[in-house]
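Trainee: here's my sequence, what's the structure:
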Amino acid sequence: MVVTKNASCGCCGAWVERMRANGFRVEVHDVDNLDLIKTRLGIPAGKGSCHTAEIGGYFVEGHVPAADIKRLLAERPAAKGLVLPGMPLGSPGMEVPDGSAQPYTVELIGQQGEATTFAQH
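Mentor: As a prediction, this is how the structure comes out:
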């Protein structure tokens, strides 16, 4: 997995550590402008987050749980990747000490940029 993020983002580092703890080998690249990579990969407007990963020919945008990424790689749908817009409280890398969490939906982005529900947490 290759992750591109801003150097100063702490939650991105926490997400990377969650991915490593789940068995992913992660290479990290810090950049000043994430828009270039998001455009290259075809991440739809409004679906962005604070870091972008590439794995197995897919993109993974934001704080997507490792189990969802593993499912994506096992099922290999005809799609561009997964997105979790924003930074939902309780998602991987966005945990808080009291265990609070917001419900969130991971979306699958199809070849034409259409979004469908992939997983709900």
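Trainee: from here on, contacts and neighbour counts on C-alpha atoms
Mentor: OK.
Trainee: and the contacts of stretch 104-121?
Mentor: Applying Cα atoms under 8 Å, 6 or more residues apart in numbering, the external contacts of stretch 104-121 come out as 42-44, 64, 68, 78-84, 88, 103.
Trainee: repeat that for 10 Å
Mentor: 42-45, 47, 58-65, 67-68, 71-72, 77-91, 101-103 (Cα atoms under 10 Å, 6 or more residues apart in numbering).
Trainee: now the residues you listed: which count as buried?
Mentor: Buried members of the contacts of stretch 104-121, counted by 16 or more other Cα atoms under 10 Å: 43, 47, 58-65, 68, 72, 79-85, 87-91.
Trainee: another for comparison:
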Amino acid sequence: MIRHLVSRIATAGALIIPLLAHAAAPTIEVFKSASCGCCAKWVKHLEANGFSVKTQDVANPADYRQKAGIPDSLGSCHTALVRGYAIEGHVPAADIKRLLAETPRAKGLAVPGMPLGSPGMEGPRKDPYEVLLVQADGRTTVYKRYN
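Mentor: I've put the predicted structure just below:
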């Protein structure tokens, strides 16, 4: 009897927990060029890591970077918005999750350029790169280093 009850509770939990996790997944809105393949790969990286993603193909993704207050010197090929933060370039999903958990006073995160080995830019080699936290005043600090 107890085993049967425990089995039913475990089965219900196994069904409900993934639904709750999916419902709580933040939606990231990505502004990208229609022809950019690496942006599509980055979107798949986000989805594989539990994010819900809404993409918008736009004529000039840099317009969205500017609207979000991210300096052009930190530019990449796409800009995303999530819970009031801007995400510029190929930022790993783990760093976005950390940002959303810590909720610092900042504009968002940026990976300037398109470093090989970053999510969406996988290939035969991995170059070192930094994820930068963009402060409210536009200054940056290193949020995470990848070697």
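Trainee: and residue 102 of structure 1, how far from residue 86 of structure 1?
Mentor: 12 Å (Cα to Cα, to the nearest Å).
Trainee: circling back: restricted to strands, list the contacts of stretch 104-121 of structure 1.
Mentor: In strands, judged by DSSP state E, the following of the contacts of stretch 104-121 of structure 1 are found: 58-62, 79-84.
Trainee: tell me which two in these are the farthest apart.
Mentor: 62 and 79 (16.7 Å; Cα to Cα).
Trainee: not counting its neighbours along the chain, what's nearest the equivalent of residue 54 of structure 2 over in structure 1?
Mentor: Using TM-score structural alignment as the criterion, the counterpart of residue 54 of structure 2 in structure 1 is residue 27. Excluding the flanking residues, the one nearest residue 27 of structure 1 by Cα to Cα, 6 or more residues apart in numbering is residue 2, at 4.8 Å.
Trainee: contacting residues around residue 118 of structure 2?
Mentor: 42, 89-92, 111, 126-130, 146.
Trainee: so the match of residue 54 of structure 2 sits against residue 52, correct?
Mentor: No. With contacts counted by Cα atoms under 10 Å, residue 27 of structure 1 stays clear of residue 52, the gap being 11.8 Å.
Trainee: shared neighbours, these two?
Mentor: 2-4.
Trainee: distance of residue 140 of structure 2 relative to residue 131 of structure 2?
Mentor: 10 Å.
Trainee: pick out whichever of these two has more residues nearby.
Mentor: residue 131 (22 against 18; other Cα atoms under 10 Å).
Trainee: is it fair to say that one lies in a strand?
Mentor: Yes. In this structure, residue 131 of structure 2 lies within a strand as judged by DSSP: H, G, I helix; E, B strand; the rest coil.
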